[in-house]
Each structure stands twice: as C-alpha cells, then as structure tokens.
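>>> My questions are about this predicted structure, shown below with the sequence.
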Amino acid sequence: MKLKLAFLVATALIAAPSFAAAQEKGGVINVATIGEPPTLDPMASTADLVGIVTQHIFETLYTFDKGWKTVPLLAESLPEISADGKTYVIKLRSGIKFHDGSDMASDDVVASLNRWVKVASRGKQAASFLDKIEATDASTVTITLKQPYAPLVSLLAFNNSAAIILPAEKQDEPMKEFIGTGPYMLKERKADQYIQLARFDGYKSRGGEADGYGGARHQYLDEIRFVPVPDANTRVEAAVSGQYDYIDQLPVESFAKVEGSSTVEPVVLKPFGYPVFVFNTAEGVAKDVAMRKAIRQALSMEDMLAAAFGSTDFYALDGNIYPKNFVWSTDAGVEGNYNVADPDGAKEAAKAAGYDGEKPIRILTSRQYEFHYKMAQVAAEYLKLAGFKVDMQVVDWATLTQRRADKGLWDIYITHSPFLPEPALIGSLAPSSPGWWDTPLRKQTVEAFSAEADPAKRLALWADVQKAMYEEIPYMKIGDFNAVAAKKKTIEGVEAAPWPYFWNASIKK
C-alpha cells in the first residue's frame, strides 16, 4: 500500500546523503531519551523507547524503506507468496552472525517466530491466522496460514513488539541474554544511568545505499550511549548546552530556543503522529461503552492540543485516524463523535449510564512526555465539569507501561503513536493489547480487513474498522502533531524518523 506523494515529501525517512566516503569512523555519541526502557526485550513491549534502543541490537526479517514499503533485512528477499495467499516462503541471507559468534539459520528463525507468537502482542495478533512455521532447509523458512493475512509482512517488519531473530537456544522468557544480529551489541547497562552499545565487528550489512530503515547499515561509531533524561525541561537545557549529541522528544515550545543555538539544530518530523487516550474496556468505570461515550462527549480535543503544543504550527485538529495525506484517511464514524466538548450533555449521559459520581476516572500519565501530562490536566478539568471524579496518577514512563498491563489499576492511559504504514500495526486492534478491546464488532471488522489482500477493498474495510472504533471507543484520537528533537551540528547521517536510529551516524571531525 503506497502513501500519497504529499506524505512522502513531508515525512519520508530520507536516506543518508551520499557522503558515506567522507564520514569519519570512530567516536561515541550520547543520546538523551525520555527515560529508562522497561525492558530490552522488544518482543515483550510496545513502548517506542524500547524499539529505539533495541533496533540497534536486534533485527527482523524485514523492515521499512524511506517510502514505508517493506524491504528485506535478515531475509534475502521479500517472501514468495502462494496464489491462495496462505503460504509464505522466506529465503534467509547467508553469513549472518549473532553477537555470540554463532551463525543464523532457519531453526533460529523458527524458534524466534514461535516465541514472538507467544510473547509479543503483535505476534498474538497474528497467531490465530497461523497454521505452522517450519524450517524447509537451513536457509529457508515456510509460514503456512489458515487463511490469508495481508498485514503479515508488515508485522514481521515492525520494530515494536518486534519479531526479532534470536539464537534458537536463547529463547528464554523473560530474556536473559541480549544476543542479536544488529550492528551494535549490548556492552553495559546501568539502570537509570545509561545503556552502552558497542560496534559488533561481525556485522554483515546489506549492500546498496541506506534507505530509511532499510539498505546499508554503516557502523561509523564505536559506541552509542542511551541516557535517560526524564524531565522535559532538563532535556531542553541539555540540548542547548550541547551536553548530548541527540536529544529525543523535546517540547514544541523549545523549538525557537533550539533553533537559536550555535551547537545544536532542531530535527522536526511533520506530521509525526497522534496522541491517544486508551480506555480499559475490561474492568472499571470505562468498561461500559456508554460511559466511554460520556467521557468522550465531555472533552475538548482542541483545548487539549492547544495546551500540549501551543501553536497550530505543531498540531492539527483531526478526528480521522490517518490524516488526509495518507491513503488510509477516512472520516468514517467521526462526525458528531470528535471534539464535542459538551460537559453538560456528558453529565446527563453519564447519569443515564448509571454513574453516581463516586468512582473516580483513573487517568494514568507521565511527565516524561510533557504533552501527555498537559492533555491530562485539561481532560481532568472538563471531566470535573461533567460531574466525574478524577484520579490523575502521574508516574514515570516505565511504571506506566507496567501498570497498564494490570486491568485493575486504571481507566484511561495516555500515549501516542506515529502514523504507521499499515493500520493492522495499531496496537489497540489486538485484544491482547492493554485496553483489551475484544468484541464481536472488533473481530468482524478487524479480521475482514486483515484477511483481504486487494488494496482497493482494504481501504473500504479499514473505514469499517475506524467506524467500529468510534462506535465502541477502545481509544480516542486527540489530533495530529509534529515531533521535535535536536542534534549537534557535528553529527552526520541522522535524519528525522519516528524511531531515531544511529547506525549511519558519524561525528564530523
């Protein structure tokens, strides 16, 4: 599925310029992140922070190029798919080594994909479609499906809840040894201080030019250090002072300050993605869809976006899950259900749903993403106007990702997502994802969309899924926003990307 030209121009992951020969080898860069990742097992988490770090250590069979097309990574080529869409034959690259020196073979891939189906939320999403995964020979894996499943290759390419390839004998749950095939390997982790990655000298890059997450992955740097800097204002000051080489997730109001710096420059991805309020549909106050509708009716998306991002240079009011410059954009279900901002009507709707004002709406959020917290503050005030009792729980991001897995601890948690190249990658569509949306309507619409291979038919079926999401509200999209980061002017080979990567980065001498 191709994205429209406007999107590619605005947000494409641009391949590093062809100055590779001039890039210097050596050096260490320090990357300031929003906090400490809850795990280094990318199968076990959907947190972007986990994917940002671990994509340097572990690799998948496929990945995405600068135009968001799936391209081979550990696979030799795209899979051969049978005419009935049920058999995928995957040829593996030869000469790939794990960080422990062992060679990658088909038995490693089979063991890893079986672990992914068991451990990863997106693996579980695919599990019901899978019949068997087997090694045809030492360099070939065959996946047989019970029925066609169009998103499979995109799921295998995604670095979030990722289908990483591990040695067959290193499949522990939870992961004990962090052995991948990536260009960098884990050297040391000191909790709340840094995660230190060192160049893997046995790495075998693909040939050709760098192409988004695909193509060549150069190892110019000796080491990459990811340093947790949870406070947003501290990240801004660290950026301006040149304390770090790359600083992720800066508040948009810091743009002018960063732009005026002599040592760093802003990195802007426009549009980046969308903030969302995810509902607990399994337990608590939000279990009742009528209550979820009352909560949505109370809220002003426009006021939340203004509080979070300040200027419309950095946000857009838009209820479509995908914005208009995506081929997936549809307004199905949006009219009358987005940016209603009617606390009085919401109060009546909540009362009709049986709400007596006693049980609080537990909102789980974090200040490590400052815009999450600002939206939570505005939401709390609107909900209070609608007669809701509000319990806002502000925790660090690692704690949030742990708490959201417990059905008894929250009613809404606040997160965000980049615009993903395949809608089936949206976590909340999987009933195993925190929120636990699992209804006949979800099953009917999502499975029909996932089983259809024809691109034109998939567009119409995606509209049905979005309409179902507005009807049953597993989550609420707040709007579109742009992301701001910063990098030192001496750093080359780093481009704006939803999950920044540094295997092509170098330090200008």
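Nice, I can see it.
>>> CA only for contacts and neighbour counts going forward, please
Will do.
>>> Remind me what the lengthiest strand in the chain packs against, helices and strands.
Counting residues, the longest strand found in the chain (DSSP state E) is strand 264-279. Applying 3 or more CA pairs under 8 Å, 6 or more residues apart in numbering; DSSP states H and E, one finds that strand 264-279 contacts helix 5-11, helix 255-259, strand 412-418, strand 475-477, strand 480-488.
>>> And Val110, how close does it get to Tyr62?
Distance of Val110 to Tyr62, given as CA to CA, to the nearest Å: 15 Å.
>>> Could you check which of the two has the larger neighbour count?
A direct count of neighbours by other CA atoms under 10 Å for Val110 and Tyr62 places Tyr62 higher, at 27 against 23.
>>> right, and the more buried one touches Leu155 too?
No - counting by CA atoms under 8 Å, Tyr62 does not reach Leu155; the two are 9.0 Å apart.
>>> if we can go back for a sec, got TSV for the helices and strands packed on strand 264-279, with distance to Met104 and mean neighbour count too?
Listed next are those as TSV, based on distance: least, CA to CA, whole Å; neighbours: other CA atoms under 10 Å:
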stretch	distance to Met104	mean neighbour count
helix 5-11	34	14
helix 255-259	44	16
strand 412-418	31	22
strand 475-477	40	22
strand 480-488	35	24
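>>> Using TSV, please lay out these together with distance to Trp499.
TSV is the format used below for those (distance: least, CA to CA, whole Å):
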stretch	distance to Trp499
helix 5-11	13
helix 255-259	19
strand 412-418	9
strand 475-477	20
strand 480-488	11
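>>> Can you check the distance spanned by stretch 21-30, start to finish?
23 Å.
>>> I meant stretch 211-220, not that one.
Stretch 211-220 has an end-to-end distance of 17 Å (CA to CA).
>>> Can you check what angle separates the longest strand of the chain from strand 412-418?
130 degrees (axes from the mean of the first three to the mean of the last three CA atoms, to 10 degrees).
>>> Setting aside sequence-adjacent positions, which residue approaches Lys118 most closely?
Spatial nearest neighbour of Lys118, excluding adjacent residues (CA to CA, 6 or more residues apart in numbering): Lys124 at 6.3 Å.
>>> and the one you found, what does it touch?
Trp116, Val117, Lys118, Ala430, Ser432 (CA atoms under 8 Å, 6 or more residues apart in numbering).
>>> okay, pairing it with this:
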Amino acid sequence: MRKNLTLSLILVLLISLIFSVNLFAQEKGGTLRYAMIDTPPSLDQQVVTSDLATIIAQHIFEGLYTFNSQYAPVPMLAEGSMVKEDGRLVTINLRQGVTFHNGKEMTSEDVVASLKRWGEFGVRGPVLFNYIEAVEANGSYAVDLHFSEPFSAWQSMLAFINGGPVILPSEIMENADERPISPEDYIGTGPYEFTRWDTGRFIQLSRYEDYAARSDQADGYGGERIAYFDELRFIPVSEVGTRINGLRAGDYDYAESMQGDLYEDLKADDRVNVLVNQGAQFGEVFFNQKQGIMTNKKLRQAILAAVDMEPVMQAAHGHPDLWDLNGSIMPEKTIWYSEAAIEKYSRGDAELARKLAEEAGYNGERIRYMATTSYQTMYDSSVVIAQQLSEAGFNIDLQIYDWATLASRRNDPEVWDLFYTWHGFVPDPILYTFLSPTYPGWWDTAKKRLLVNNFTQAMEQEERVEIWSELQEEIYDHVPILKTGDNYTYDIVVPEVKGFGETSLIWPKFWNIWFE
C-alpha cells in the first residue's frame, strides 16, 4: 500500500512539474525584434500587396477567412456560411463579440463597408467583384453576397490577406478610396494593435488585451491565436550581413531573407535556427502562343521533353534544402497537389525532343529566348535551360535584358518566342497568371476555357481538386509554360524563440510564438 502511495505521489509530482514547465515555457512577455529588408509603403492591406506590409499587418487586421496549414480556406471572423440558389447567393454568418482595437464590436455594417471598399479600390478585389452584383447586411451578424454566376473560389479570395479584404470599422472604410489609409486608421481585430511608426527606425505593435480568439485548434493561419509577446517591433535593416550579425549579437530575434550561399554556414551556427519558408515559388518559361514559331504545340512539347530541371535548380538555388524537383504545379503540402501528367516533367530526353521537333517540322529556325540579369536566379536558370536546348538541336538566341525592358518587351508578340520569369506562391490555382488569356503567352483555347469555367463554377472543394488535376494534365499536353521546380526562401531566428517548426508559413506570424 505504501509503495503504491509513493508511486502515486511521484506520478503527481512529475505531472505537476511537466505542467509548470510548459506554463513557464509559454509565459507572456518580452518584445520580439524583427529585422526586415526595408520599410513597407503602408500597412493598408486592401490596396497594398507588399509582402513587407503583410508580414506586419496580418497581426493587426483579420479577414472573414484565412488559410490552414494545407492552404485550404477556413473561417476567421466568419462563423460559417451557407450557399444558396445554385451558388448565386452566399450568406456568411459572423462571429459575435469580436471587437476592434477601438473597443467597437464588429458587425455586418463594418463587413459590408470593408468589402465594398476592397471590391472597388482593392488590388485583388475586382477579381472577385466581377462576379458579385451586391453585398448586403443580413441583420447585425450576417452578410449576403449576391453573385451574377457561381464563383467557387470566393472563400480563397476572401482568405488571401495580401492585398485582401481585411475588416475595418465602417466609419473608416466608407471614406476610404484607392489611396492607403493613414496610420491612425490602422484599427483591426487582430491579436496585436498598431501603436507606433518611427519612420526609418521601427514599426511597433502591442498585444491587444481584449482580443477575441477563436476556440478551435491552431492550424496554419487558422484557429486560436495567442499573443504571447508584449510587443512586436519591425526594424528595417537593408544589409543581409547586418541582419545576421545583429541577430548573433542579440540586437534582433528574427531576421528575414537570407542569401542561398549562406545556408550551410547558418545551419551549422548554434546561435541561430534556420526557418525555410513553406511558400514555394517556381521559375517558369512562357511560350508565345499568339504569333511565331511557338504557336506549334508539337514544338512546345519537344522543348518540354528536352529539359532536365535538376541542374537548372542546382545552378539557381544551390543547397538542396532550398528547392524541390516537383512536377505538380502546386506544392506537395497543399490540397491542390496532383501527380497528373508529371511523368512529362524534367525528362531531359534529347532524343525524344529531336523526334518531336522533327514531327513539328522544325528546321533550325531561331528561337528568341528573353532572360534577365536583374534577378540572379532567373539568369542562372535561363543559361542552363538554353544550353540544354542547344544541345538538343534547337537554335536558341538567348537575349539578356534588365527586368524593366523584358517586362515591356513581353507585351509585344512580334519580338519573342520564350521568356523566363517566376511565380510566387498562391493558395488557390485560380490566381495563377498563366491562366489569364491576356497575360503574355496568351493561352486561350476552347478546352482551357471550358476547364477554367468548370473550375470556377464547381462549389464543392473535392470537385475543384479533381478539375484542377484535369487542368494540370492539359498544361502538360498543351505546354503554355515550363515549370522549373519549387524553390524556397529562408529566415533565421534565435533559439530562444519557440513555437516554430523547421519551416515558416508564407508570411511568418508571431501569434502562438513565445520566448522560452
């Protein structure tokens, strides 16, 4: 009996010790100092798409929806929604008891005013509002979206905070236009509130003590948000070496945008932890489908067959932790990942390329390939791709321009056949530029229009995923672009900052993060 009692007491003490350690580990307090590459132009998320702005503003402002760790849209300020009239009416129910940083409760009046300003003046708003006929309050805690036709990506559009529809008080939104609002109007519902902008020195946020957190489990940007830090201070530090040395010296706790060639040294440094960003970017070669030699689909297929992407990614991005040979257009950790037709990716088959080129009737005509030296990774990728194409028998004229010149020339279908660019991470494929028939490359076929139309009108997520796989298969058959592979940026953080895994989200966030 005494032995059992002793064991029970030891067990209770161990549980108490573990519990107290966890409480201590996640104790509130301190100022997180973030060294960023520059100062954003504004924190007004509705009209500014700067990543620098989003990193800060996401702590102040919230939208009706956000994204979980798989980048599926989930409710944030919304409680839920109902889709009616075959997708032409969406009723969004709002969470009650959510307050702005000025103490006012958020209601449908604020949501309607915010959505209307974003729809008229926001950077991304017109994409959604092309399908919306009216936005109306439905009582104090619900909003009706009236669509001219079904548009299945409405949740993703409402969830994408970068240039997105964050919710502010109606009295601010009703007087706002395309110009960024003033800092005194940075009033949101987030876990931190704006407190100070010392120009050239720092932007400061403080914990909002009356924050109305969600009760569901934290997942990606979704779920419960706890502000452990007393303050967040975002400090512009332009030089990467200064950001690194400042973090090592204890001047900063987090530093963004490290260089690829420093990766191994920083990984070996026990004074820092390396965080690789999950938001995969990818390089892409566009084909001119409006005019010239690349209007020949068989020839585009020949070029696709010729390129081995592994040496391309090695040359451009270095350490293998910073890139993946991924033939899926969307990254593997997203709900959109698909293996449809990826056997055609990165074949590096010069013999097959020559065979397809012969079938296309190619006779060594000059192929004008525009690349830029403004971005080193773009140039390095293009050099390797051009070399492989030349070795496979294509007459490649690699033309090098600064980015501004290339961006101007690509609008003229008479002067190019291929050009190289890159695409940042998007949480929904509908946001890819190559799906637009007006984007240089001008992909606009009957089959593509049908698939895109089906994709935007399908209201169930499972059906949208299936249609996206069909679209990916069509991409590999029609070949509007070549995808090189996924690549990742990375940041560093002091070991005392806890709550991160080995990776960060698209924009690093500092709720549910604490000092040890």
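Noted; the coordinates are in hand. Predicted, not measured: the structure shown is a model, and the values here were computed from it.
>>> before we move on, the earlier item: and the contacts of Lys124 of the first structure, which of them are in helices?
Counting by DSSP state H, the contacts of Lys124 of the first structure place Trp116, Val117, Lys118 in helices.
>>> what's the angle between the longest strand of the first structure and strand 480-488?
140 degrees.
>>> now strand 264-279 of the first structure: how far from the chain's centre is it?
Chain-centre distance of strand 264-279 of the first structure: 11 Å, with CA atoms, centre = their mean, to the nearest Å.
>>> How about residues contacting the helix or strand following that strand?
Sequence order places helix 289-298 as the next helix or strand after strand 264-279 of the first structure, per DSSP states H and E. In this structure, residues lying in contact with helix 289-298 of the first structure by CA under 8 Å, 6+ apart are 279, 281, 285-286, 337-347, 349-350, 353, 355, 382-383, 386, 472-473, 476.
>>> And the helix ranked longest in the first structure against the second structure, how far off on average?
If you go by DSSP H, the first structure has its longest helix at helix 455-472. Compared with the second structure after the fit, helix 455-472 of the first structure shows a mean deviation of 3.3 Å (mean CA distance after the TM-score superposition for the first structure).
>>> which other helices and strands contact that helix?
Here helix 455-472 of the first structure touches helix 440-451, going by 3+ CA pairs under 8 Å, 6+ apart.
>>> Which positions within the helix it packs on qualify as buried?
Leu441, Arg442, Lys443, Thr445, Val446, Glu447, Ala448, Phe449, Ser450, Ala451 (16 or more other CA atoms under 10 Å).
>>> closest to Thr54 of the first structure among these?
The closest of the buried residues of helix 440-451 of the first structure to Thr54 of the first structure turns out to be Ser450 (CA to CA; 27.6 Å).
>>> Am I right that that closest one is in contact with Gln147?
No - with contact taken as CA under 8 Å, Ser450 of the first structure and Gln147 are classed as non-touching, separated by 9.9 Å.
>>> Now do the same for Val127 of the second structure: its match in the first structure.
In the first structure, Val127 of the second structure lines up with Gln125, judged by TM-score structural alignment.
>>> I figured its match hits Ser433, correct?
No - Gln125 of the first structure is beyond contact range of Ser433, at 9.1 Å (criterion: CA under 8 Å).
>>> Helix or strand for Val494 of the first structure, just tell me which one.
With DSSP H and E as the criterion, Val494 of the first structure is inside neither a helix nor a strand.
>>> just how off-centre is stretch 74-83 of the second structure within its chain?
Distance, stretch centre to chain centre, for stretch 74-83 of the second structure: 21 Å (CA atoms, centre = their mean).
>>> Would you quantify the distance from Met301 of the first structure to Thr365 of the first structure?
Taking CA to CA as the measure, Met301 of the first structure falls 17 Å from Thr365 of the first structure.
>>> can you list the residues that contact stretch 187-194 of the second structure?
Contacts of stretch 187-194 of the second structure (CA under 8 Å, 6+ apart): 58-62, 98-102, 167-169, 186, 204-209, 211-213, 225-227, 511.
>>> residues contacting Ile361 of the first structure?
Counting by CA under 8 Å, 6+ apart, the residues that Ile361 of the first structure touches are Val285, Ala286, Phe388, Lys389, Val390, Asp391, Met392, Trp410, Asp411, Ile412.
>>> If we use 7 Å, what do you get?
Applying CA atoms under 7 Å, 6 or more residues apart in numbering to Ile361 of the first structure gives the contacts Val285, Lys389, Val390, Asp391, Asp411.
>>> could you measure the match of Val127 of the second structure against Trp328 of the first structure, distance?
Gln125 of the first structure sits 20 Å away from Trp328 of the first structure, going by CA to CA.
>>> Equivalent analysis for Asn280 of the first structure, please.
Taken as CA to CA, the span from Asn280 of the first structure to Trp328 of the first structure is 26 Å.
>>> Tell me which of the two has more neighbours.
Legend: neighbour count by other CA under 10 Å for Asn280 of the first structure and Trp328, higher for Asn280 (27 against 22).
>>> Might you report the residue contacts of that one?
Asn280 of the first structure neighbours (CA under 7 Å, 6+ apart): Ala286, Lys287, Trp410, Asp411, Ile412, Gly435, Trp436.
>>> hmm, try it at 10 Å
Applying CA atoms under 10 Å, 6 or more residues apart in numbering to Asn280 of the first structure gives the contacts 286-288, 292, 404, 406-413, 434-437, 474-475.
>>> mind listing the helices for the first structure?
With DSSP H as the criterion, the first structure has helices spanning 5-11, 48-54, 106-119, 121-127, 152-157, 232-241, 255-259, 289-298, 301-309, 343-352, 370-385, 397-403, 440-451, 455-472.
>>> in the second structure, what residues pair with the first one?
Residues of the second structure aligning with helix 5-11 of the first structure are absent, taking TM-score structural alignment as the criterion.
>>> Check which helices and strands that helix is in contact with.
strand 264-279 (3 or more CA pairs under 10 Å, 6 or more residues apart in numbering; DSSP states H and E).
>>> distance between the longest helix of the first structure and the chain's centre?
With CA atoms, centre = their mean as the basis, the mean position of helix 455-472 of the first structure lies at 21 Å from the chain mean.
>>> now swap in stretch 372-391 of the second structure and tell me
With CA atoms, centre = their mean, you get 25 Å for stretch 372-391 of the second structure.
>>> how far away is Gly215 of the first structure from Phe158 of the first structure?
In terms of CA to CA, Gly215 of the first structure sits 16 Å off from Phe158 of the first structure.
>>> Counting neighbours, what do you get for Arg296 of the first structure?
25.
>>> Need the contact partners of stretch 445-458 of the second structure.
The contact list for stretch 445-458 of the second structure, computed with CA under 10 Å, 6+ apart, reads 86-87, 149-154, 429-430, 435-437, 443, 461, 463-468, 470-471, 474-475, 478.
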